[in-house]
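**Q** predicted model and sequence below, questions to follow.
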Amino acid sequence: MANNIDENAKVYGADYQLAKRYGVTSFIAIILIAAIILLLFRYESSRIIQESAKQSNESLTIATEYALNDHFVMYLNLIKLNKKKRGEMPFDPLLARAIHKMIKNTNVDRVKLYDTKGQVAYSSDPKAYDDDDEDNDGFKSAMAGFPRTVLNYRDSFTLFSDNDKDVNLVQTFVPIRVDDNSPVLGVMEIYYDISDYISHAMRTIIILMLTTLLLMLFLYTFLLMHIKRSERIIEDQNRITREKKALLEFLTAKMINAQEDEKKRIAFDLHEDVVQTLSGVKMQLEKYMLTLDQQEEEGEVNQISTEIVPMLQNAAHKIRSVAIDLRPPSLDDFGLKAALNSLVSECHTEMTGLEVVVEFLVEEEDISTERKAILYRLVKEILKAICFDQQMTGKVRFVFERITGGLSMTAAVASEQLSDLDDADMPEYLNLMEERSILSGGEFSRKPKYGNTFEVRSVWEL
C-alpha cells in the first residue's frame, strides 16, 4: 500500500493540480469537437444543396427544352443552312422575350444554345457569346444524347480558389433534337445561381458553430467550477486526514507513555509497599527461626501474632488495593452503576465540600463490557484528580445517555478553582478524557466555558 502511494506521488507529483490539467485537456477537446461538428455539418449541408440544386435545375432545363424544342430546332437549322457567325443570326423576338421573362426575378442566371461545334448560338447574356464549351464534359455528354449537370461550387472555405468562373452556378446540358431517334442538332444549357442557398447555409453553419461553442464553453465552465470545488473538498479532506493522522500519532505516543507511567506506578507500589512488607516478614521469620530454641513456645506464638501477622495482613491489603485499582471486582460483579457509586462514596469520604452526581439515562444492558471499562476509567481518573490530587470544592456531574445510534458521556465540572483558567484551556484530566475517548473510537467535543464551569462530551457508536 505504501509502495503504491509512493509510486503515485512520483507519477503525479506532490502539487498535482486536477483543475489545471482538466481545464487544458477539456478545452482542447471542446475545440476539436466543435471543429468536427462544423466540418460534418458543412459537408452534409453542401451535399444537400448540390443534390437538390442539380435535380431541380436538370428538371427545369429538360422541361424548358421540351416546351421550346420546335423553336430551338428551327433556329439551329437556320444557323446551319445560312452559315451565320455566332450572334449574327437573329433570334425570334417573341421567343427571346419569353425567355427573358421566364428568367426574370428568378435564380436562373442565363440560357444558352450551342451548335454541334460547341459555339454559342444564342445567349440570354450578350457577354457570353465568346464562350466555347467544346471541351466541356457536360457539352460532350449532351452531344452524346445524355443530359448532364455540372456544379461549380465554392463556399467561404474555398474563397481563395483560383477558379472564379461561374461560381456557385449549376450548369445543366440537354441535347436538342427532333425526337429520341434523330441526331443531336445542338445543346441547351441553363445556368442556375445557388449563391443565396450557399449564403443561407453559411449563416446557418456560423450560427451553429457559435451556439455549439457557447454551449460547450458553458458546460466547460460549469464542469471546471465543479472540478475546482471537488479539488477544494479533496484538499480539505486531505488536510483533515493529515491532522487526524498527526493527532493519532500524538495520542498513540501519549498512550504508550501513559502505559509506561502506569507500569512504573504499579511497580513502585509493589516494590515500595508490598515487597518491603514481605521482606520485613521474611527477616522477622529468619530472626525467630534463629532464636527458636532459646524461646518458649508461648512467647513465640505471641511474637508471631503481635508482629508478623499484622505485617502479612498489611501486605495483603496493599496487594488487594493495587488489584482493585487495576480492575475493580464490583464492575464485573455488580455493574457500572455500582462501581461508579463506590468511587463517588470514596470521593465524598475524602472531600466534604465536593458534590458528585452521576445520572444514567441509558439502560446499562445496552453498554458493552469493553465500553463499561472505558467509562469507569474516565470517571475514576477525573475523580482521582479532583478529589485526591487537587482536593477541589464545587460540583461534578456525569450524565450517561443514549443518543441516535450511539452513547454519550457528559462531564461538567464547576469550581471556583477553575476561574483562573482561560476559555481555550482545559484541566489536564479533561484533556486526558479527550485522548482516551478518541483512542477508544469516540468523538470528543466541548462547550465554551461559562462562569466557572467546564463541560465536555464524548460520543461512541453502539
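**A** Nice, thanks for sending it over.

**Q** going forward, measure contacts and count neighbours with C-alpha atoms only.
**A** Will do.

**Q** show me the strands in this structure, by range?
**A** Secondary structure of the chain by DSSP state E: the strands cover 108-114, 120-123, 148-152, 169-176, 186-193, 354-361, 394-403, 406-414, 443-446, 453-461.

**Q** any idea how far the longest one is from the middle of the chain?
**A** This means strand 394-403. 43 Å (C-alpha atoms, centre = their mean, to the nearest Å).

**Q** and the contacts of that strand?
**A** Around strand 394-403, the neighbours that count as contacts under C-alpha atoms under 8 Å, 6 or more residues apart in numbering are 353-362, 407-416.

**Q** in it, what's buried?
**A** 394, 396, 398-400, 402 (16 or more other C-alpha atoms under 10 Å).

**Q** now these in CSV, with distance to residue 110?
**A** Shown next, in CSV, are the buried residues of strand 394-403 (distance: C-alpha to C-alpha, whole Å):
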residue, distance to residue 110
394, 113
396, 109
398, 105
399, 103
400, 102
402, 96
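
**Q** with these in mind, which one is nearest to residue 331?
**A** residue 400 (16.2 Å; C-alpha to C-alpha).

**Q** hang on, residue 227 packs against residue 18?
**A** Yes: with contact defined as C-alpha atoms under 8 Å, residue 227 reaches residue 18; the gap is 7.5 Å.

**Q** neighbour count for those two, which is higher?
**A** Counted by other C-alpha atoms under 10 Å, residue 227 and residue 18 do not tie: residue 227 has more neighbours, with 17 against 13.

**Q** quick one: the helices in the protein, in order.
**A** 2-12, 18-67, 69-82, 93-103, 137-143, 195-269, 276-290, 297-303, 309-326, 329-333, 336-350, 369-383, 428-439 (DSSP state H).

**Q** counting by contacts, list what the last one packs against.
**A** The one in question is helix 428-439. helix 195-269, helix 369-383, strand 443-446, strand 453-461 (3 or more C-alpha pairs under 8 Å, 6 or more residues apart in numbering; DSSP states H and E).

**Q** one more structure, for comparison:
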Amino acid sequence: MEAKRQAKIHLVRFFGLTSFISISVTALLIIVFIRGLIVSSVEEISEQGNSTLTRAAVAFFSDELNAFIEQAEQNGEEDAAAQMVSYHLRRHIHDLLRETSVVRVKIYDWSGRVIYSTKSEQIGRMQEGNLGFAAAISGNETTRILYRDTFNLFDEETSEDNLVQTYVPIHSPDKSNVIGVFEIYSDVNDQIKDAGTNVAGLIIGVVVVMVILFGILLFNIKRAERIVDDKQRENRERQHTLEVLSSKMLTAQEDEKKRIANELHEDVVQTLVAVKFHLESQLQQLSNDTDSSKDEPEQIVKVLQDAARKIRAVAVDLRNPSLDDFGLRTTVNSMVKEYSSVSDDLNFVATVQIPEDEIPLERKTIIYRILSETLTAICKLGYTAGTIKIDLKQSPEGMELGIETNWRNEIGRDDLGAVDGFASMREKTILSGGDFYSVRNDSGSITRLSVWPN
C-alpha cells in the first residue's frame, strides 16, 4: 500500500518506448515505399530506353536481318551461323555494342533457334519455350529487367550484371508475318548504382529526421514527466498536510474530551459525593425523628447517587481512564466483555498482537474511538447470531485493525462497502491518515480493514 501511495507515472519509459517503436516503423515504411518508387522509376526508364533502342536497331538494319535469317534457314543447323553474318550486319552490331550500353545481342529464327549471339556458345540453342521469344514471335514486344544474381532458366546462367532484356519481332519485307526475333541485353549497372546511392541518401535523411523528431518528443515527454512529478509531489504534500491537520484535530478533540472528563470526574462528581456524605450524616442525626421526615433525605441521596453514576458514565465515554492507566490491550478486552454482556446472540473476540509500547498514544485513541463507536452501532442496529472478530496486528503495509463479521441473519445490505455501523470506522481511519478496505473472505465473512502506513 505504501507503494501505491508513492506510485509514479513513468512517462519517459512508456511513451519514449512507444514513440521509438512508432517512429522506427514509420521510418521503415517510408524507406520501403520511396525505395519502391525509385526502383520502379529506374526499371521503367531502363526498360523504355532499351525498348526504344531495340526497335530502332531492328528498323535500321531490317534488310540485313531479313537476309541473314533467310540464309540461315537455307543453310541448315550444321553451318556456323556466326560466319554467315554479312559485313554490314556485323559492323552494325559492333557499333551497337561499342557506342551504347548494349552488352549482348541475339537473333532467333521463327522456330526459337539462336542463329546468332555475341556469345558464340549460345548459337544453335533452342529456346522455343522462352516466354519473351514466344511473345515476340507472336508479334508482341517484351521487355524485362534482370537483377544481379537472378537465375535465367533459358540462358542457363547466373547473370553477373544488372541487365534489361528486350525481345522485338522481325517482320518479313512485306510485313505479313514474323520471321524471327531480335533480342538486346543492355547494362543498367550505373542506373542501379545511382538508385542505390539515392536510396542510401534517403535512408540517412529519414533516419536523421526521425532521430530529431524522437529527440523533440523525448524532450517534451521528459518535460511532461517533470510537470506530473511536481503535481504529484504537491498532491502528496497537501495530502500529508491534511492528514497531519486531521490527526491534530482528532487529537485536540480527544484532549478536550479528556479535560472535560477529568473535570466531571474530579470536580462535579466529587462535589456530588460530598453532598451525598453530608446528607447521609444528616440522615443519621435525624434517625430519631419521625418516619415522614426521614423519607425526604433518602430520596435526595438516591437522586444524587444516580446523578453521580450518569456523570461517571459520561466521563468514561468521553475518555476512558483505563486507556491511560492500563493501556489499549486491557481497555479492548474490557470493552469486549462489556459488549458481550449486552448481547447474548453476538460473540465478540478480540486479539491485540502489537506490544503496548509500540503503539503511539494518538493511535491508541483513534483505535479505541473506532472500536467504541463501531461496536455500539452494531449493537444498536440489531445484528444477531453472529461472530465479531477484532484483530490488531502489524503487517508489511503498516499497523492493521481488522473487524471481521459473520452474520447469519443480516439486517439491510451488508456488501463490501462501509454500511451502517462501519461508516465511522472509515471516516476516522481516513482522517487519521490511514486507508480503509473491505475484503470478502473465502468463508463468506467480510473483514473491514483500517491500515495506517508505517
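**A** Perfect, thanks for sending it. Nothing here was measured: the structure is a model prediction, and the numbers come from that model.

**Q** give me the TM-score for this pair.
**A** TM-score for the superposed chains, counting by TM-score structural alignment, normalised by the length of structure 2: 0.49, backed by 264 aligned residues with a C-alpha RMSD of 4.0 Å.

**Q** picking up where we left off before, turn the strands of structure 1 into JSON lines, columns for distance to residue 46 of structure 1.
**A** Listed next are the strands of structure 1 as JSON lines, based on distance: least, C-alpha to C-alpha, whole Å:
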{"stretch": "strand 108-114", "distance to residue 46 of structure 1": "19"}
{"stretch": "strand 120-123", "distance to residue 46 of structure 1": "29"}
{"stretch": "strand 148-152", "distance to residue 46 of structure 1": "11"}
{"stretch": "strand 169-176", "distance to residue 46 of structure 1": "13"}
{"stretch": "strand 186-193", "distance to residue 46 of structure 1": "14"}
{"stretch": "strand 354-361", "distance to residue 46 of structure 1": "82"}
{"stretch": "strand 394-403", "distance to residue 46 of structure 1": "72"}
{"stretch": "strand 406-414", "distance to residue 46 of structure 1": "71"}
{"stretch": "strand 443-446", "distance to residue 46 of structure 1": "69"}
{"stretch": "strand 453-461", "distance to residue 46 of structure 1": "70"}
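
**Q** mind checking those strands for the one nearest to residue 216 of structure 1?
**A** Using C-alpha to C-alpha, those put strand 148-152 closest to residue 216 of structure 1, at 35.1 Å.

**Q** just checking, what packs against the closest one?
**A** Against strand 148-152 of structure 1 (3+ C-alpha pairs under 8 Å, 6+ apart) you get helix 18-67, helix 137-143, strand 169-176.

**Q** try it again at 6 Å.
**A** strand 169-176 (3 or more C-alpha pairs under 6 Å, 6 or more residues apart in numbering; DSSP states H and E).

**Q** show me what the longest helix belonging to structure 2 is packed against.
**A** Identified as the longest helix of structure 2 according to DSSP H is helix 189-263. Secondary structure elements in contact with helix 189-263 of structure 2, counted by 3+ C-alpha pairs under 6 Å, 6+ apart, are helix 11-60.

**Q** helix or strand next in line after the helix it packs on, which one?
**A** helix 62-75 (DSSP states H and E).

**Q** mind listing what's buried along that following helix?
**A** 62, 64-66, 68-69, 72.

**Q** state the pair within the residues you listed that is farthest apart.
**A** Maximum distance among these (C-alpha to C-alpha): 15.2 Å, for 62 and 72.

**Q** so who does the closest residue to residue 117 of structure 2 other than its chain neighbours touch?
**A** Nearest non-adjacent residue to residue 117 of structure 2, counting by C-alpha to C-alpha, 6 or more residues apart in numbering: residue 106, 4.4 Å away. By C-alpha atoms under 6 Å, 6 or more residues apart in numbering, residue 106 of structure 2 lies in contact with 116-117, 183.

**Q** pretty sure residue 106 of structure 2 sits in a strand.
**A** Yes: applying DSSP: H, G, I helix; E, B strand; the rest coil, one finds residue 106 of structure 2 inside a strand.

**Q** that older thread, I'd like the buried residues of helix 62-75 of structure 2 written out as a markdown table, with distance to residue 308 of structure 2 added.
**A** Below are those laid out as a markdown table (distance: C-alpha to C-alpha, whole Å):
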| residue | distance to residue 308 of structure 2 |
| --- | --- |
| 62 | 138 |
| 64 | 141 |
| 65 | 138 |
| 66 | 140 |
| 68 | 142 |
| 69 | 140 |
| 72 | 142 |
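
**Q** can you tell me which of those residues is nearest residue 227 of structure 2?
**A** Nearest member of the buried residues of helix 62-75 of structure 2 to residue 227 of structure 2, counting by C-alpha to C-alpha, is residue 62, at 80.7 Å.

**Q** distance check, the closest one against residue 186 of structure 2.
**A** 20 Å (C-alpha to C-alpha, to the nearest Å).

**Q** residue 301 of structure 2 too?
**A** Taken as C-alpha to C-alpha, the span from residue 301 of structure 2 to residue 186 of structure 2 is 131 Å.

**Q** higher neighbour count, these two?
**A** residue 186 (26 against 20).

**Q** tell me the contacts of the more buried one?
**A** With C-alpha under 6 Å, 6+ apart, residue 186 of structure 2 has these contacts: 101-103, 163-164.

**Q** try 10 Å this time
**A** By C-alpha atoms under 10 Å, 6 or more residues apart in numbering, the contact set of residue 186 of structure 2 is 46-47, 49-51, 53-54, 97, 100-105, 145, 161-166.

**Q** now a PyMOL select for only the buried ones of these.
**A** In PyMOL syntax, the buried subset of these is picked out as below (16+ other C-alpha under 10 Å):
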select buried, resi 46+47+50+51+53+54+97+101+102+103+104+105+145+161+162+163+164+165+166
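
**Q** that's a strand at residue 399 of structure 2, yeah?
**A** Yes: the assignment for residue 399 of structure 2 (three-state DSSP) places it in a strand.

**Q** what about residue 324 of structure 1, how many residues close to it?
**A** 12.

**Q** please read the previous query as pertaining to residue 42 of structure 1.
**A** 19.

**Q** what's the spacing between the residue lying closest to it once chain neighbours are set aside and residue 257 of structure 1?
**A** Excluding the flanking residues, the one nearest residue 42 of structure 1 by C-alpha to C-alpha, 6+ apart is residue 205, at 6.7 Å. From residue 205 of structure 1 across to residue 257 of structure 1, the span is 76 Å (C-alpha to C-alpha).

**Q** how about residue 234 of structure 1, what does it touch?
**A** 228, 240.
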